[in-house]
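**Q** everything below, folded, please.
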Amino acid sequence: MNIVSDLAEGRRILTEAIDSAKRLVLFTGAGVSTESGIPDFRSPGGLWSRMRPILFQDFVASEEARLEDWRRRFHLMAEFEAAQPNAGHRAMAGLVARGEAIALITQNIDGLHERSGVPEERLIRLHGTGTHAACLDCDTRMEIAEAVAAIAATGRAPRCPACGGLVKCAVVSFGQSMPEAEMARAEAASRAADLFVAAGSSLQVHPAAGLPVAARRAGARLIIVNRDETALDGLADFVLRGPIGRLFEPADQAARDGAT
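**A** Take a look at the predicted model:
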């Protein structure tokens, strides 16, 4: 493991690694979006330090818990909508768009990777998305605005218009099963990578934190880009400390220059 705190050296290492990779996989956590003004969940002052998470089983069992979960989701959606993709989001979107990255795996639910231009077929959302809702029984989609209207009209949590089932924001809550198809895609991409770059994640949450390990075991180089220490620093070839957007932006520019 080599820990690099010098910004210029970190930029050089990341640029050269991306330029030489044939099968780059990007993996992102909440630290990527904090540079857009969205607070993370686990750091001091983050969301979970201010309120206890609502467990999936509580959402299913309690109308009170459902309404509180929706209240929190509406607040988060307002923060997401006010935020804009930052330099890191834009740089990663450029790498994906030009085929430099075969996949972008994210733990984030804020929709900023989508808004930065990452196409659906290359984006793997491990923890779902906060940008819409879905029925827990039949998976019928409901827009957030429809959920707002339903609660305002009835005073109760929304129900599916198709089957009457419970509707929940399409994020993976504590105690809820991970999406099997997305996990399978993420595992396949990780094993196929020759360079795996994890950015803005504490790498503590499983099973997502097992993906860099799987990539490393399959022979990929591993670079961790984060402001703070992570649980997997000892496994990485390089750990780059610093602002994620400023470290990634030159890598994106170098790839663009090399493609022209």
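**Q** going by C-alpha atoms from here, please, whenever you check contacts or count neighbours.
**A** Fine.
**Q** I'd say residue 60 and residue 67 touch.
**A** No: at 11.1 Å, residue 60 does not count as touching residue 67 under the criterion of CA atoms under 8 Å.
**Q** comparing these two, which residue is more hemmed in?
**A** Counted by other CA atoms under 10 Å, residue 60 and residue 67 do not tie: residue 67 has more neighbours, with 17 against 14.
**Q** quick one: which helix or strand includes that one?
**A** helix 63-82 (DSSP states H and E).
**Q** what ranges do the strands span in the stretch 101-250 of the chain?
**A** For the stretch 101-250 of the chain, the strands defined by DSSP state E, counting those that start in this stretch cover 101-106, 123-125, 128-135, 141-143, 167-171, 195-199, 221-226, 238-241.
**Q** for the fifth one, name the packing helices and strands.
**A** Other elements packing on strand 167-171 under the criterion 3 or more CA pairs under 8 Å, 6 or more residues apart in numbering; DSSP states H and E are strand 128-135.
**Q** rerun at 10 Å
**A** helix 56-61, helix 63-82, strand 128-135, strand 141-143, helix 144-154 (3 or more CA pairs under 10 Å, 6 or more residues apart in numbering; DSSP states H and E).
**Q** tell me which of these approaches residue 89 most closely.
**A** helix 63-82 (13.9 Å; CA to CA).
**Q** so how far is residue 54 from residue 168?
**A** Going from residue 168 to residue 54 by CA to CA, to the nearest Å gives 12 Å.
**Q** which of those two has more neighbours?
**A** Ranked by neighbour count (other CA under 10 Å), residue 168 and residue 54 place residue 168 first, with 30 against 16.
**Q** now distance to residue 88 too, for the strands of the stretch 101-250 of the chain, in CSV please.
**A** Formatted as CSV, these follow (distance: least, CA to CA, whole Å):
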stretch, distance to residue 88
strand 101-106, 13
strand 123-125, 15
strand 128-135, 19
strand 141-143, 28
strand 167-171, 23
strand 195-199, 9
strand 221-226, 11
strand 238-241, 14
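**Q** to residue 7, which of the ones you listed lies closest?
**A** Taking CA to CA, strand 238-241 is the member of those nearest to residue 7, at 7.8 Å.
**Q** how far does the closest one sit from its chain's centre?
**A** 19 Å (CA atoms, centre = their mean, to the nearest Å).
**Q** which elements pack onto that strand?
**A** Using 3+ CA pairs under 10 Å, 6+ apart, strand 238-241 is in contact with strand 2-4, helix 7-20, strand 195-199, strand 221-226.
**Q** now the residue nearest to residue 118 when sequence neighbours are not counted: which helix or strand?
**A** Of all residues not flanking residue 118 in the chain, residue 93 sits nearest, at 5.0 Å (CA to CA, 6 or more residues apart in numbering). Using DSSP H and E, residue 93 maps to helix 87-97.
**Q** buried residues in that helix?
**A** 87-96 (16 or more other CA atoms under 10 Å).
**Q** ok, stretch 218-231 next?
**A** Those would be 220-227, 229-230, for stretch 218-231 by 16+ other CA under 10 Å.
**Q** another for comparison:
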Amino acid sequence: MRMRPTLNWTPTGDLPPGTTDLEPVAEALGAGGVLVLSGAGISTESGIPDYRGEGGSLSRHTPMTYQEFTASAPARRRYWARSHLGWRTFGRARPNAGHRAVAAFQRHGLLSGVITQNVDGLHQAAGSEGVVELHGSLDRVVCLTCGAFTPRRELARRLEEANAGFAPVAAAMNPDGDADLTDEQVGDFHVVPCTVCGGILKPDVVFFGESVPPSRVAHCRALVDGATSLLVLGSSLTVMSGLRFVRHAAQAGKPVVIVNRDPTRGDQHAVARVTLPLGTALTTVAEQLGIPGDGTL
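**A** Down below sits the predicted model:
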């Protein structure tokens, strides 16, 4: 089902009030050519917490920065101990109704692309193709010395062998796969080096304080340029890595629709912000557009 595009963007600078009306979402998707930009909020229904929503991890957890990770061996030990434990839970997460709906919209030709700020791989697990992972993926590990890539499952195996019996109980899980552990729980956790050159291993994700590769940014800008509209799903848009694409779309006169429970930094650029839970909202829109709701979309 295709709907005639009637969304208009007016640069008033005013913040649109939150709404439960799904018409702007259905209208944008019905017109086709939608570029999706997703954030941590789309994965909360899969058991992965977000950073800034109600109860978000930033209220109790300071993420590792690139500068700290590269400069401090104790910081790397702490990071890998927490990340290794977190990976056991993080790696078991499964796509939810929101991820499945995005994949269904793509299969039905309504999307021009998908950009995600998440590092969990759940869009791909749900069936989305060509997903641009703005901040990288926890599935891969890179050596900071020689640049060699390693599957995360291989590193997990090596860390298991090097730290037999390591099984502390974490206080909480964070969106980057980092489990909350005390220094006592980290103990003398053994970090393994690159098997190629003996260098420092880092997850292939963009840490706080690290920049998204310029080529990736340019690719995302091109996707915005080629889209009819931008649909933001579950992102507070607090960091510039995602907000810049909202601004770019708005400056080009492309409608921006946001689905997020809380206000976002990009609200002033949006035609609407829908406050419904993502799984419910996107499944309902799929049904409105005639996409079969068979439980898996």
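**Q** identify the contacts common to residue 168 and residue 54 of structure 1.
**A** Contact criterion CA atoms under 10 Å, 6 or more residues apart in numbering; residues shared by residue 168 of structure 1 and residue 54: 66, 69.
**Q** starting at the chain centroid, how far to stretch 194-206 of structure 2?
**A** Using CA atoms, centre = their mean, the offset of stretch 194-206 of structure 2 from its chain centre is 22 Å.
**Q** against structure 1, where does that stretch fall?
**A** Counterpart in structure 1 of stretch 194-206 of structure 2, with TM-score structural alignment as the criterion, is residues 160-172.
**Q** what does that stretch contact?
**A** Stretch 160-172 of structure 1 has contacts (CA under 10 Å, 6+ apart) with 56, 59-60, 66, 69-70, 73-74, 107-110, 125-144, 147, 157-159, 178-179.
**Q** kindly recompute the last result at 8 Å.
**A** For stretch 160-172 of structure 1, the surrounding residues in contact (CA atoms under 8 Å, 6 or more residues apart in numbering) are 60, 70, 73, 109, 127-138, 140, 142, 144, 157-159, 178.
**Q** can you tell me how far the corresponding residue of structure 2 for residue 189 of structure 1 sits from residue 250 of structure 2?
**A** Aligned counterpart of residue 189 of structure 1 in structure 2: residue 223 (TM-score structural alignment). Distance of residue 223 of structure 2 to residue 250 of structure 2, computed by CA to CA: 14 Å.
**Q** which helix or strand contains residue 49 of structure 2?
**A** Residue 49 of structure 2 belongs to no helix or strand, assigned by DSSP H and E.
**Q** quick one: closest of the strands of the stretch 101-250 of structure 1 to residue 42 of structure 1.
**A** Comparing those by CA to CA, strand 221-226 comes nearest, at 14.1 Å.
**Q** what range in structure 2 matches the closest one?
**A** Using TM-score structural alignment, strand 221-226 of structure 1 pairs with 255-260 in structure 2.
**Q** wait, residue 122 of structure 2 touches residue 94, no?
**A** Yes: the pair residue 122 of structure 2 / residue 94 is scored as a contact, 6.6 Å apart, by CA under 8 Å.
**Q** and the two? which has more neighbours close in?
**A** Using other CA under 10 Å, the more surrounded residue of residue 122 of structure 2 and residue 94 is residue 122, with 21 against 18.
**Q** can you pull the contacts of the counterpart of the more buried one in structure 1?
**A** By TM-score structural alignment, residue 122 of structure 2 lines up with residue 112 in structure 1. Residue 112 of structure 1 makes contact with 33, 80, 84-85, 89, according to CA under 8 Å, 6+ apart.
**Q** cool, and residue 92 of structure 2?
**A** Contacts of residue 92 of structure 2 by CA under 8 Å, 6+ apart: none found.
**Q** returning to that earlier point: would CSV of the buried residues of helix 87-97 of structure 1 with distance to residue 257 of structure 1 be doable?
**A** Below are the buried residues of helix 87-97 of structure 1 laid out as CSV (distance: CA to CA, whole Å):
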residue, distance to residue 257 of structure 1
87, 17
88, 18
89, 19
90, 16
91, 13
92, 15
93, 16
94, 12
95, 12
96, 15
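**Q** nearest to residue 199 of structure 1 among those residues?
**A** residue 88 (9.4 Å).
**Q** what about the closest one, distance to residue 112 of structure 1?
**A** 10 Å.
**Q** just residue 139 of structure 1 next, same as before
**A** Plainly put, residue 139 of structure 1 is 23 Å away from residue 112 of structure 1 if you go by CA to CA.
**Q** leaving out the residues flanking it, which one is nearest to residue 133 of structure 2?
**A** Using CA to CA, 6+ apart, the nearest residue to residue 133 of structure 2 is residue 116, at 5.3 Å.
**Q** show me where the stretch 151-297 of structure 2 has its helices.
**A** For the stretch 151-297 of structure 2, applying DSSP state H, counting those that start in this stretch gives helices covering 152-162, 183-186, 214-226, 240-251, 278-288.
**Q** what's the matching range in structure 2 for stretch 80-99 of structure 1?
**A** Going by TM-score structural alignment, stretch 80-99 of structure 1 sits over residues 90-109 in structure 2.
**Q** end to end on that stretch, go ahead and measure it.
**A** 30 Å.
**Q** repeat for stretch 268-278 of structure 2
**A** Termini of stretch 268-278 of structure 2 sit 21 Å apart (CA to CA).
**Q** same check, this time on stretch 199-219 of structure 2
**A** End-to-end for stretch 199-219 of structure 2, by CA to CA: 30 Å.
**Q** can you list the buried residues in it?
**A** 199-207, 217.
**Q** output these in TSV; the columns should cover distance to residue 228 of structure 2.
**A** Output for the buried residues of stretch 199-219 of structure 2, formatted as TSV (distance: CA to CA, whole Å):
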residue	distance to residue 228 of structure 2
199	45
200	43
201	40
202	37
203	34
204	31
205	29
206	28
207	31
217	19
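**Q** which one of the residues you listed is nearest residue 232 of structure 2?
**A** Nearest to residue 232 of structure 2 among the buried residues of stretch 199-219 of structure 2, with distances taken as CA to CA, is residue 217, at 16.6 Å.
**Q** how about the closest one, what does it touch?
**A** So residue 217 of structure 2 contacts residue 134 (CA under 8 Å, 6+ apart).
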